[in-house]
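**Student:** Below is the structure, and that's it, no one-letter string:
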C-alpha cells in the first residue's frame, strides 16, 4: 500500500491528456513531454479535459502504481499556471484531490528570525 507521507515530489502535467492512456503511455509521456524520469521518487498527476478524472502514476520498489480518481459532480480545481509541468508538495496534492483551488490559497511568508522577542505589553493584558 502506498503512502503520501514520505514527501516525494509531485509533478502535474498541466494540460489534459487522452484518458485512454495506461501505465506505459503515461510513463512515456513523463519521459518525453515532461522531461522527467518515471522511476523517480515522485507522483505524476494527469487529468482529463473536463477535469472530472485524475490519474496518478508512480514507481514503487518493483513496479508502477496507477491510481484513478473520478468525480461525479464537480471538477477538480486544476492549477492555472503557465508552466507545462507544475511542481507541488504532497500536502498540495491532498488539497487538489479534495477539490481545493490551489491558486486561491495564500500562505503566510516564511520568516527567518535571529532571536526570540519578549511579548509586547498589550499581550500581557490579554493573558490575565
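**Tutor:** Happy to help now that I have it. Remember, predicted model here, so these are calculated numbers, not experimental data.
**Student:** rest of the way, CA atoms for contacts and neighbours
**Tutor:** Noted.
**Student:** which secondary structure elements does the helix or strand that residue 44 is a member of contact?
**Tutor:** Element membership of residue 44, judged by DSSP states H and E, is strand 42-47. With contacts taken as 3 or more Cα pairs under 8 Å, 6 or more residues apart in numbering; DSSP states H and E, strand 42-47 sits against strand 9-13, strand 53-60.
**Student:** for comparison:
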C-alpha cells in the first residue's frame, strides 16, 4: 500500500551515480553495505539518481514490503538537480 508522505521521518539522497537498472535487493544492499544504514527503517525514504539526471528511483520500507518508485521527466530540458559529491551538499548521505 502506498503510504502518505506525511509519515516520512527521514529522506536520504544518495549522492553520485547509481545504476538505475538495480532493483530492490541491490538498492537495499547499497544502503546497508555502503552507508551502514538499515533499509528496513520505517518512515525512511532513500533516493537514487543515475547518470541521466532526468530519472530517479526511491526506496521505502512500508512494514510489509518495499515500495520502489521510479520517476522519469518527459520534457527534454527537464533535469533534477542532483548532488554528485559530498562537497555539493552538506549534512546528507554521500
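**Tutor:** Arrived safely. Nothing here was measured: the structure is a model prediction, and the numbers come from that model.
**Student:** what's the closest of the helices and strands packed on strand 42-47 of structure 1 to residue 79 of structure 1?
**Tutor:** Across these, residue 79 of structure 1 has its closest neighbour in strand 9-13 (8.9 Å, Cα to Cα).
**Student:** Count residues in the vicinity of residue 56 of structure 2, would you?
**Tutor:** 20 (other Cα atoms under 10 Å).
**Student:** what's the closest non-adjacent residue to it?
**Tutor:** residue 49 (4.5 Å; Cα to Cα, 6 or more residues apart in numbering).
**Student:** residues contacting that neighbour?
**Tutor:** 14-20, 55-57, 82 (Cα atoms under 8 Å, 6 or more residues apart in numbering).
**Student:** Closest to residue 90 of structure 2 out of the residues you listed?
**Tutor:** Distances from residue 90 of structure 2 to the contacts of residue 49 of structure 2, taken by Cα to Cα, are shortest for residue 15, at 10.9 Å.
**Student:** my guess is that closest one contacts residue 83, does it?
**Tutor:** Yes. Look at residue 15 of structure 2 against residue 83 with Cα atoms under 8 Å: they come within range, at 5.3 Å.
**Student:** Give me the contacts around the longest helix anywhere in structure 2.
**Tutor:** Scanning structure 2 for the longest helix, with DSSP state H as the assignment, gives helix 24-29. Defining contact as Cα under 8 Å, 6+ apart, one finds that helix 24-29 of structure 2 is touched by 39, 59, 66, 68.
**Student:** And the helix or strand following that helix against structure 1, how far off on average?
**Tutor:** Using DSSP H and E, the helix or strand that directly follows helix 24-29 of structure 2 along the chain is helix 35. The superposed helix 35 of structure 2 is, by mean Cα distance after the TM-score superposition for structure 1, a mean 1.9 Å from where its aligned residues fall in structure 1.
**Student:** Where in structure 1 does helix 35 of structure 2 align, residue-wise?
**Tutor:** Aligned by TM-score structural alignment, helix 35 of structure 2 falls on residues 34 of structure 1.
**Student:** which other residues reach that stretch?
**Tutor:** 13, 84-85.
**Student:** Filter these down to the buried ones and hand me the PyMOL line.
**Tutor:** PyMOL command restricting these to the buried ones, with burial defined by 16 or more other Cα atoms under 10 Å:
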select buried, resi 13+85
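**Student:** Which of the contacts of helix 24-29 of structure 2 sits closest to residue 5 of structure 2?
**Tutor:** Out of the contacts of helix 24-29 of structure 2, the member with the shortest distance to residue 5 of structure 2 (by Cα to Cα) is residue 59, at 12.6 Å.
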